[in-house]
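J.: have a look at this fold, sequence not included:
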């Protein structure tokens, strides 16, 4: 196997840290969800694609029942924990160890489900944490692939996505849906992944904005995002309450939106339902546009999604709204916040020859408000998780 360029330095770092060469290096990407926000845990549809940026894990097998993790992004002592154990979240780890709950949690879930064992891990990333680009899922999926390969377990990728999600839900205590892990493991270059979050069925939808002289920019608003801080969980609980009041298994099953809204007395729950139901429709419409080669027409879908997330689901934040407004004034076709909300990133679809103007407009708008300058990534549909060396 030919090593990816990023694998060699990480392997060398592993040797320096552990005094031996790793057995391999595994890499999993972050993701951008083109459209379909907060529909995954409502058993609806999402349309993510993998980024070129992600998380890499150099690893070596251990047979002593211990997983030891070190991170190049978090200097300090390594974190060691047994692979047999209960939820990490119940053990009261201090904040400086919180990052390690993800690989340790994955190791514990895979141990119980698949019989994998311990490992020594060294983690590196070129994906910004807190930007809403799914760095946690990328870490989980890279770790899961590494553990399966190290211990000779041949796991189906959909099963592995579900186990990684379980680790985040049960071990870390973050109530995420299945989208992020599925995107990291199942996406392919040049495509978005149309995923039915109820059945787990998925299909690749051609997505190549460059062929239409378009660029999708990711704008890291520099307002940190975390789904474990309570707001995300409250939105999920509101959706579950609304579904129960409407007598449906999940909001995905609401077919008469007007009737549902009339039957809910709580205006907050009405707003949540309106977002989820209309967002599911936007996902299906966006997939149709992509199949028809009408990438440029996605702009209106992105704008509608952002307004719904801002006004109906109420999870946008000032930097996101400003970035979208500035981009549209500069001639972008569309934009929206992505991720769990309350911080993170925005995506902007623009003509390639207008991308610099859009970047400059967003940066200027931030400067006017004395905010930290945003960062930009070009979002190119890339490969899913894989062994890099």
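T.: Nice, thanks for sending it over. Since we're looking at a predicted model, the values are computed, not measured.

J.: rest of the way, CA atoms for contacts and neighbours
T.: OK.

J.: quick one: classify the closest residue to residue 179 other than its chain neighbours as helix, strand or coil.
T.: Distances taken as CA to CA, 6 or more residues apart in numbering place residue 40 nearest to residue 179, at 6.1 Å, with adjacent residues excluded. Here residue 40 is recorded as coil under DSSP: H, G, I helix; E, B strand; the rest coil.

J.: structure two is appended below for comparative analysis:
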């Protein structure tokens, strides 16, 4: 066994396609410059040791005690990866260092699990493919941590490509890079972290998923992905008489129209019409606000401020109930848009947002175990508000 293996996996921004992943639908994420570096090395026999640059104390777990519910807190994620590998483990030390902001909806957990999965695969010479590592990382979150992620985050972190968004069919898990030529069009993707605390996110996420599954059952389909835009009115008419029919109607309408918006965005990007995706981003936010009911005042205010400042489109990104907003803006309007967001937050008494510009980055890749390559930083920080809260 080698001395160590180090891999870096990025967080992600979802350009469009929210809550469609667990409905077998379509998503369009991109890997970003924030990332987590994991180094896995041999350790004392029978012991798994987890160390984070963002935590004061290491966590130690006996190999024989590695089981769901046996590890709590941040260490459950890397521990879950080792469990999900499904192999006999030697003693190992896992060291992680991340600059993905926590709680911002940028998938710090996928960056963590994917980097650990790739480094462990490398060190132990398991020969798992990137797609198999996606399954390992997702199993760690679903089966060990108990987080009901739909798989999009892990696909983006493992398979992302610089310069492209990743068109993912979450039923087949087929992916296709789609060129996202921001610079060529004189555009920038501005990310605005609302710094809003997530409100009841876990329970609300589960409730949305349950409602989608209930709607699919009533309609006699395996998932809401099977309802077409042309058949939406008929489907909603079937849902309306059900108990909680008003909720089922709204949840289903969001998923069906969001899938259509994803494919429309892909068609426009394929045609080189990047500016024309803006209204679709904004329509996605309206659907998340009105039909899926996952936005909060902080992100709604930011979206409105960015649009008023001239953004071509803006929407919340991520699971909701807090987190980040993204906006498609002209390159020369980035600073003004960031100021408008900060001013709007201040006027409403909200926390000051943190803003940065991002672009599609490479997915998981090996890095120098000596630490010569630090975690990546965004190329532009529009307000220099300090180091991200990473874990």
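T.: Received it, and whenever you're ready, just let me know what you need. Worth saying up front: this structure is predicted, and the values here are computed from it rather than measured.

J.: hang on, the earlier thing: show me what the residue nearest to residue 179 of structure 1 aligns to in structure 2.
T.: Mapped onto structure 2 by TM-score structural alignment, residue 40 of structure 1 lines up with residue 21.

J.: ok, its match - how many residues close by?
T.: Neighbour count of residue 21 of structure 2, defined by other CA atoms under 10 Å: 22.

J.: over to residue 179 of structure 1?
T.: For residue 179 of structure 1, using other CA under 10 Å, the count is 30.

J.: check the spacing between whichever residue in structure 2 pairs up with it and residue 312 of structure 2 real quick.
T.: Mapped onto structure 2 by TM-score structural alignment, residue 179 of structure 1 lines up with residue 152. According to CA to CA, to the nearest Å, residue 152 of structure 2 and residue 312 of structure 2 sit 25 Å apart.

J.: separation between the match of residue 40 of structure 1 and residue 170 of structure 2?
T.: 6 Å.

J.: for those two, list the residues in contact with both.
T.: Here residue 21 of structure 2 and residue 170 have 27, 151, 152 as joint contacts, going by CA atoms under 8 Å, 6 or more residues apart in numbering.

J.: list the residues that contact the last one.
T.: Pointing back at residue 152 of structure 2 there. 21, 27, 29, 168, 170.

J.: need the residues you listed in CSV with secondary structure and distance to residue 258 of structure 2, can you?
T.: What follows is these, written out as CSV (DSSP: H, G, I helix; E, B strand; the rest coil; distance: CA to CA, whole Å):
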residue, secondary structure, distance to residue 258 of structure 2
21, helix, 11
27, strand, 9
29, strand, 14
168, strand, 14
170, coil, 14
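
J.: for residue 250 of structure 2, state which of those is nearest.
T.: Nearest to residue 250 of structure 2 among those: residue 21, at 17.3 Å, using CA to CA.

J.: just to revisit the earlier point, so what's the residue nearest to residue 179 of structure 1 up against?
T.: Residue 40 of structure 1 neighbours (CA under 8 Å, 6+ apart): 46, 177, 178, 179, 197.

J.: contacts only, for the first one.
T.: Shown here is residue 46 of structure 1, whose contacts under the criterion CA under 8 Å, 6+ apart are 33, 35-37, 39-40, 179, 193-197, 280, 283.

J.: and residue 354 of structure 1, that one's in a helix?
T.: Yes: assessed with three-state DSSP, residue 354 of structure 1 lies in a helix.

J.: that one contacts residue 331, correct?
T.: Yes: under the criterion of CA atoms under 8 Å, residue 354 of structure 1 makes contact with residue 331 at 7.4 Å.

J.: and the aligned partner of residue 134 of structure 1 in structure 2, how many residues sit next to it?
T.: Applying TM-score structural alignment, one finds that residue 134 of structure 1 aligns to residue 107 in structure 2. Close neighbours of residue 107 of structure 2, defined as other CA under 10 Å, add up to 26.

J.: for residue 107 of structure 2, which non-adjacent residue is closest in space?
T.: Counting by CA to CA, 6+ apart, the residue nearest residue 107 of structure 2 is residue 11, at 5.2 Å.
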